[in-house]
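In: A predicted structure for the sequence below; I have some questions about it.
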Amino acid sequence: MNRTPLIFILALFAYPLALLAQFNSEVEAQITMETKNILTNITFSAYNKTTLNKSLSYKALITKNEKINSSITQFEDQQYFVIESGQQKNISTATLDLSKGERTIIFILIYEDEKVIGKDRMVINGFEGEDEMKPKVITNKKPTSQQKSQQAQDIDLLTSLVFENTKTKPGRDFYQMFYLAYNNNNIKGNKMVKVDEVLAIGGNTQIQIFAGDDLVVQFFLNPRSSYIKEMVDQSIARVNYYFQQNKAIRQNTIQY
């Protein structure tokens, strides 16, 4: 069983669900479903409302909750795509077996230059009022304390996601090692983490690690495995320290 995965760690979009109206203003993300027998076909699409052609990227994720406080990733996909002015375009598809009635969360983020410009989210076998993003309710239930706990976990799922934008094999090697270490150290951040690889002087590349919009780590990449391992250890320590300091500041702010 796969837990929340490599290319997608994070726990609900670094933005509250209530802010959905601020997104989709130029490019609208949309999730549609069609059920046949026990199988449900999921289609992720984008609609370019502007007069310009756009080069974008997306990240799609589907998770199932087989029991309270656990989530199993069923599907993940991330790709770059080009969409023309005024075009409605299907960008990814998935097929699910929903016959067991598990609570299933589906969401998609659309990026332009690493900024989220569109998103959509859907809950299958959820409960009324679960969030403010039009949950698809197949089994009607009133929220219980367990469901409220699960709802909080969903938010943690999306803010603990680790995204990557690497360009070379050493960059991908660093990201994979960083991701595993991030999970193994059980880092509980309140912001999405992003690992970027950018071009630097002399054809070299540079790794930049962001927590939300804050640059936490930056260094030139070297392909030696021992160097990558050392930088993973240092990066994990810095990111963990950043979140600990951030938590302390928030707690002090609340107290005063």
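Out: Now that the structure is in, tell me what you want to look at.
In: only C-alpha atoms for contact and neighbour calcs from this point on.
Out: Will do.
In: mind listing the strands for the stretch 151-256 of the chain?
Out: Per DSSP state E, counting those that start in this stretch, the stretch 151-256 of the chain carries strands over the ranges 162-165, 193-199, 205-211, 214-220.
In: Now mean neighbour count too, for those strands, in CSV please.
Out: Output for these, formatted as CSV (neighbours: other C-alpha atoms under 10 Å):
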stretch, mean neighbour count
strand 162-165, 22
strand 193-199, 21
strand 205-211, 21
strand 214-220, 14
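In: Same list (those) but as a markdown table, adding distance to Asn246.
Out: Below are those laid out as a markdown table (distance: least, C-alpha to C-alpha, whole Å):
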| stretch | distance to Asn246 |
| --- | --- |
| strand 162-165 | 18 |
| strand 193-199 | 14 |
| strand 205-211 | 10 |
| strand 214-220 | 11 |
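In: Included below, for side-by-side comparison, is a second structure:
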Amino acid sequence: MRVIISIFLLLPGLIKAQQSLYNQEIKAEVLMKDKGGFLNITGVASNLTNAEQGIRYELAVIKKDTATNNSSKNNQTGRGVLNAKSQAILSTTTVNLNIPDILTIMLLIYDDDDKLIGKDVQRIEPNTFQLEEKKVNTYDGIEIRGLVTRNLRTAPARKFYDYFYKQYKKYQLNGAKVVTINEKFGQGRSTRIEVLVGTEVIYQFFLNPTDDFIKEMGDYVVRLVYQQFEKLKAIEAAINNQ
């Protein structure tokens, strides 16, 4: 009996110690907002360190039917690079609120070695009507900063990305939209690079693996991204001044 009691006494300490392993360098946070019967869910990552961090994330919404105990899972995953002392919106999704299901929302963040470093789990009880709103705390007053993602397969594409990102950091663009570098395969052995700011494709080109071409295109794409950021800032300023 003394052994069983000792185990129960140790459990809170073990749970607390386990929780302290996460969110030390990269903090995971699930934000929720009620939108008229729908629940908007946002997964946010905060880099608390002074160095950039490559991450992989998983935002999962698990619904458990209280009548049958059956569960369903909606999963969103992705990869990216977080700048030092930056915060980024990783993923968003929407589900019905006020339903007879238990909702579990889970954001997991892994480092480049696939080690779990950030974790946040929220639970919504069945037939919930109101939620306590949670605000996004940022370093510079902007919700999303400095996230660059890539979906690449070949060595030349990774070489282009490395050069582009080096220039991106050099000029401290740190834009208010996610920059995505995708590699698309064409006919034969050709490969095409697609550059997005937010959800808009701003440029695409067929990749030549030579160093001179990669540097030339890397510099050109950095200028295009900068111009797109400036354009978006001008549009936002015009809207705010109306």
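Out: Everything's here; your move. Worth saying up front: this structure is predicted, and the values here are computed from it rather than measured.
In: TM-score for this pair?
Out: For these two chains in superposition, a TM-score of 0.52 is obtained (TM-score structural alignment, normalised by the length of structure 2); 164 aligned residues with a C-alpha RMSD of 4.6 Å.
In: For Gly171 of structure 1, which of the strands of the stretch 151-256 of structure 1 is the nearest?
Out: When those are compared by C-alpha to C-alpha, strand 193-199 sits nearest Gly171 of structure 1, at 6.5 Å.
In: which residues of structure 2 does the closest one align to?
Out: Using TM-score structural alignment, strand 193-199 of structure 1 corresponds to residues 179-185 of structure 2.
In: The matching stretch vs structure 1, average offset?
Out: Here stretch 179-185 of structure 2, set against structure 1 after superposition, deviates by a mean of 0.6 Å using mean C-alpha distance after the TM-score superposition for structure 1.
In: Identify all contacting residues around that stretch.
Out: If you take C-alpha atoms under 8 Å, 6 or more residues apart in numbering as the criterion, stretch 179-185 of structure 2 is touched by 147-153, 157, 161, 191-198.
In: circling back: for Gln146 of structure 1, find the nearest of the strands of the stretch 151-256 of structure 1.
Out: strand 162-165 (26.4 Å).
In: how about the helices of structure 2, start to end?
Out: 2-19, 155-170, 211-240 (DSSP state H).
In: now those helices in JSON lines, with distance to Ser71 of structure 2?
Out: Below are the helices of structure 2 laid out as JSON lines (distance: least, C-alpha to C-alpha, whole Å):
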{"stretch": "helix 2-19", "distance to Ser71 of structure 2": "25"}
{"stretch": "helix 155-170", "distance to Ser71 of structure 2": "39"}
{"stretch": "helix 211-240", "distance to Ser71 of structure 2": "42"}
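In: Include distance to Ser72 of structure 2 and mean neighbour count when you put these into a markdown table, please.
Out: Below are the helices of structure 2 laid out as a markdown table (distance: least, C-alpha to C-alpha, whole Å; neighbours: other C-alpha atoms under 10 Å):
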| stretch | distance to Ser72 of structure 2 | mean neighbour count |
| --- | --- | --- |
| helix 2-19 | 26 | 10 |
| helix 155-170 | 36 | 17 |
| helix 211-240 | 39 | 15 |
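In: so which of those comes closest to Ile105 of structure 2?
Out: So among the helices of structure 2, helix 2-19 is nearest, using C-alpha to C-alpha, at 16.8 Å.
In: Between the helices of structure 2, which one is closest to Val95 of structure 2.
Out: Here helix 2-19 is closest among these (C-alpha to C-alpha), at 27.2 Å.
In: Just the residues contacting the closest one, thanks.
Out: Contacts of helix 2-19 of structure 2 (C-alpha under 8 Å, 6+ apart): none.
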